[in-house]
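Q: Compute the structure for the input listed below.
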Amino acid sequence: MDDIDIEEMNSNERDELLGASGTGVLSLTTDEPAPYSRPVSYGYDQTESVFYFRLALSSDSVKGDLAGRVVSFVTYGQVETGWRSVIATGALEETTDESTGIEALQGLERTHIPLIDIFGKPPKEVSFGFYRLVPTEFTTRKEGKTEL
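A: A predicted model of the protein is given here:
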């Protein structure tokens, strides 16, 4: 019988998982008892270790202003040897801000953000904003096996 051992991933393993881009869950604090957590698509720039998000904007949104908000982003995947997960935390930055504009353009060119229709209406009818997350912390985990 095998026991599951949990290990940290190295930066190459982390970048391999994130480099495919895809989906995950973005969470931010609110005035409510529970955090605001939603599935999102993302692009990941391996060169700078930065995430890019295309986030739906709405005037009646409970998210409020996103720029400068501290968030956590979680994604996971399955490979032959087991599961992998990454949690990244940091503050969201608008990519249109002058201080991040040029860097963001270069980073966006190195990524692909999947367009996922989760809004109940065609994506072309939804207003989006582009944000980036430069993580202040990464937490990585992978499944390992220990023989008994």
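Q: drop to CA atoms for contacts and neighbour counts, all remaining ones
A: Noted.
Q: Now do the helix ranked longest in the chain: which elements does it pack against?
A: The residue-count maximum for a helix in the chain (DSSP state H) belongs to helix 98-109. Where contact means 3 or more CA pairs under 8 Å, 6 or more residues apart in numbering; DSSP states H and E, helix 98-109 is packed against strand 36-45.
Q: Starting from the strand it packs on, tell me the next helix or strand along the chain.
A: Next helix or strand after strand 36-45 toward the C-terminus (DSSP states H and E): strand 50-57.
Q: what's that following strand packed up against?
A: Here strand 50-57 touches strand 36-45, strand 127-133, going by 3+ CA pairs under 8 Å, 6+ apart.
Q: Give me the helices and strands touching the first one, please.
A: The reference is to strand 36-45. If you count contacts as 3+ CA pairs under 8 Å, 6+ apart, strand 36-45 packs onto helix 11-19, strand 22-28, strand 50-57, helix 98-109.
Q: to compare against the first, here's another:
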Amino acid sequence: MARTDMDAIEIADFLRSQRTGVLCLARDDDSYGVPLSFVYRDDDSGIYFRMGYAPGSQKRKFLDATDHATFVVYGQTDEGWRSVVAEGTLDVLTEDNVDSAVEEATKALDIPYYEVHDRPVEDLEFNIVRLQISHLSGIVEGHEGR
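A: This is a model prediction of the structure:
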């Protein structure tokens, strides 16, 4: 199998075609990875998440402590395995700084409230979080001659 780097167009196409990935957060010498649904917008170099937090949430504690985050998206395609790694800073957005397109896109994300959180939605706090991408890379591990 050959391994090749993805170009910017391939990375953007792949991110637009995917809906889930793993957000990696860090606090001191401890790390925390959480699978999340996401929306990618290449017009502003942002990946958006609609995050739900239960009271005392580990995810919230790590989000607040993380200066630099990594988000990994991967999947099998007809050409082989693809993965994209996005690095950058996280911003918790307020209603005042979320444009309507982002708000609508994040509302459409598949968030399995009851299966994951095991509590009513009313008991959860929700925020839209943006990963401002500072570095983006991708690889394809596929067939020879790609």
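Q: now the longest helix of the first structure and strand 50-57, what's the angle there?
A: Note on geometry: by axes from the mean of the first three to the mean of the last three CA atoms, to 10 degrees, helix 98-109 of the first structure and strand 50-57 are set 100 degrees apart in direction.
Q: so the alignment partner in the second structure of residue 94 of the first structure, which of the three states?
A: Under the alignment (TM-score structural alignment), residue 94 of the first structure pairs with residue 92 in the second structure. At residue 92 of the second structure the chain is in strand, as set by DSSP: H, G, I helix; E, B strand; the rest coil.
Q: Might one say that residue 92 of the second structure is in contact with residue 128?
A: Yes: using CA atoms under 8 Å, residue 92 of the second structure is in contact with residue 128, at 6.1 Å.
Q: hang on, the earlier thing: check the helices and strands packed on strand 50-57 of the first structure for me and report the most buried one.
A: Across those, averaging neighbours per residue (mean count of other CA atoms under 10 Å) puts strand 36-45 on top, at a mean of 20.
Q: Who are the contact partners of residue 49 of the second structure?
A: For residue 49 of the second structure, the contact set (CA atoms under 8 Å, 6 or more residues apart in numbering) comprises 36-39, 106, 128-130.
Q: Then residue 123 of the first structure?
A: 115-117.
Q: need those residues in TSV with neighbour count and distance to residue 58 of the first structure, can you?
A: Shown next, in TSV, are the contacts of residue 123 of the first structure (neighbours: other CA atoms under 10 Å; distance: CA to CA, whole Å):
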residue	neighbour count	distance to residue 58 of the first structure
115	13	18
116	13	17
117	11	16
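Q: just to revisit the earlier point, would you mind putting the helices and strands packed on strand 36-45 of the first structure into JSON lines with distance to residue 70 of the first structure alongside?
A: Formatted as JSON lines, these follow (distance: least, CA to CA, whole Å):
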{"stretch": "helix 11-19", "distance to residue 70 of the first structure": "20"}
{"stretch": "strand 22-28", "distance to residue 70 of the first structure": "7"}
{"stretch": "strand 50-57", "distance to residue 70 of the first structure": "14"}
{"stretch": "helix 98-109", "distance to residue 70 of the first structure": "17"}
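Q: Ok, which of those comes nearest residue 140 of the first structure?
A: Comparing those against residue 140 of the first structure with CA to CA, the closest turns out to be helix 11-19 (7.1 Å).
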